[in-house]
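Engineer: Got a predicted structure plus its sequence, pasted below:
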Amino acid sequence: MDGKERLEKARKRITESIAQNIHLYGLPPSAGRQFGMMFFQNKPSTLDDMANELGMSKTSMSTSIRALSEAKLVERVWERGVRKDLYEVKEDWYQSFIDTFTMKWRRSVSIHTAAIRKSVSELEQLIEDETISSTILEEAKADMERLIYIKQYYAWLDRLINAFEDHEIFNLVPIEDE
């Protein structure tokens, strides 16, 4: 096996690894292969370049590139004299992870917090209602305790998200050079 073949074998292994794990970003394996291919290119690529390299349709490449952009893993770049859109992998993988993590979890916290707030209000009214049975009252109180617990959890998760957004996470888990 010559040097070029060995280089391609090493790149393919990493690209397939990315394709197998890209679901963590909510993306399909084809987007992972596209990302992997772009990662090893030392220059921005057009959708046509990507379609030719991967043997996939330009439409498929366009769909994947949009998803990769929304996940903040790639970005569109400008190059003088080039009329087609060019894309490249974002260099800062740490920030890409932070962006994806915080975007998804911030939304989840918001949805859950709103539901908790509404349910707590309803349970408070139910608990104050003197016409309900003792069984319902006990269940409502037990539910209130559960909601207080998960409210604390989402407050903690919100602080964790803030630690990522503010890069305080790097004080706890520093980036280390090997």
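Structural biologist: Arrived safely, thanks for sending.
Engineer: alpha carbons only for contacts and neighbour counts from here, please
Structural biologist: Will do.
Engineer: so how far is stretch 62-76 from its chain's centroid?
Structural biologist: 12 Å (CA atoms, centre = their mean, to the nearest Å).
Engineer: Just the buried residues of that stretch, please?
Structural biologist: Residues of stretch 62-76 classed as buried by neighbour count (16 or more other CA atoms under 10 Å): 62, 64-69, 71-76.
Engineer: Pasting the second one now:
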Amino acid sequence: MNSENKLEQVNNRIIEQIAENMKSYGFPGTIGRVYAIIYFEGKPLDLDTLSEKTGMSKTRMSQVLREMAQINLAEKVFVKGSRKDFYHIDRDYYQNFISLFTSNWKNVVERNKKIEKKNVAELTSILEDNNSSDEEKEKAAIFMKQSDKSLEYFDWIDRLVEFFESNEIFNHVPKRVEK
């Protein structure tokens, strides 16, 4: 096997490794593949080029790029002399990890806080309802305590997300300095 083939094999292996890593963060492997392709090109790429390089349809590629933009992994950039949309990625692995990590947790917290808000409203109505039995009120009070604990937990996750997003994490777990 010649050097060019070996390099292509290594490149493909790295792309698959990044795709698998993306899955472990809870995102589709296609995001990892697209990220890796843009990363190794070293420049912003347009939808047509990315569709061609991945074998994905333009519609699917557009969805993947939108999803990447939502989680702050890619952004649309202007390229002088072209009417096409080009996409650029942040090459900072640390920042990308923070974006991936926090976007998942933000969604979890938001979804669960909505559920807890509904629960608290319903439990409050049971506790204030004169027609509720003592047994129902007792059970509602137990659920209310559990909701309070859940909300405390989700507040903790919010603060953890802020800890990462503020980059305070690097004061406690510093990046290794390149040699």
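Structural biologist: Here it is on my side, so go on. Owing to the predicted nature of the structure, the values given are computational and were not obtained by experimental measurement.
Engineer: Can you give me the TM-score here?
Structural biologist: After superposition, the two chains reach a TM-score (TM-score structural alignment, normalised by the length of the first structure) of 0.80; 178 aligned residues with a CA RMSD of 2.7 Å.
Engineer: Helix, strand or coil: sort out residue 43 of the second structure for me.
Structural biologist: coil (DSSP: H, G, I helix; E, B strand; the rest coil).
Engineer: wouldn't it be in contact with residue 88 here?
Structural biologist: Yes. Using CA atoms under 8 Å, residue 43 of the second structure is in contact with residue 88, at 6.9 Å.
Engineer: ok, these two, which is more surrounded?
Structural biologist: residue 88 (20 against 12; other CA atoms under 10 Å).
Engineer: Look up how far residue 11 of the second structure lies from that one.
Structural biologist: To residue 11 of the second structure, residue 88 of the second structure is 19 Å away according to CA to CA, to the nearest Å.
Engineer: swap in residue 113 of the second structure?
Structural biologist: 42 Å.
Engineer: now the helices: where do they sit in the first structure?
Structural biologist: Applying DSSP state H to the first structure gives helices spanning 3-21, 29-40, 47-54, 58-70, 93-128, 134-165, 169-172.
Engineer: Save those helices as TSV, and put in distance to residue 80 of the first structure too.
Structural biologist: Listed next are the helices of the first structure as TSV, based on distance: least, CA to CA, whole Å:
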stretch	distance to residue 80 of the first structure
helix 3-21	29
helix 29-40	20
helix 47-54	17
helix 58-70	21
helix 93-128	26
helix 134-165	34
helix 169-172	37
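Engineer: among those, which is nearest residue 81 of the first structure?
Structural biologist: helix 47-54 (16.4 Å; CA to CA).
Engineer: Check the mean deviation of the closest one from the second structure.
Structural biologist: Aligned to the second structure and superposed, helix 47-54 of the first structure gives a mean residue distance of 2.4 Å (mean CA distance after the TM-score superposition for the first structure).
Engineer: Show the contacting residues for residue 23 of the second structure.
Structural biologist: Counting by CA atoms under 8 Å, 6 or more residues apart in numbering, residue 23 of the second structure makes contact with residue 29.
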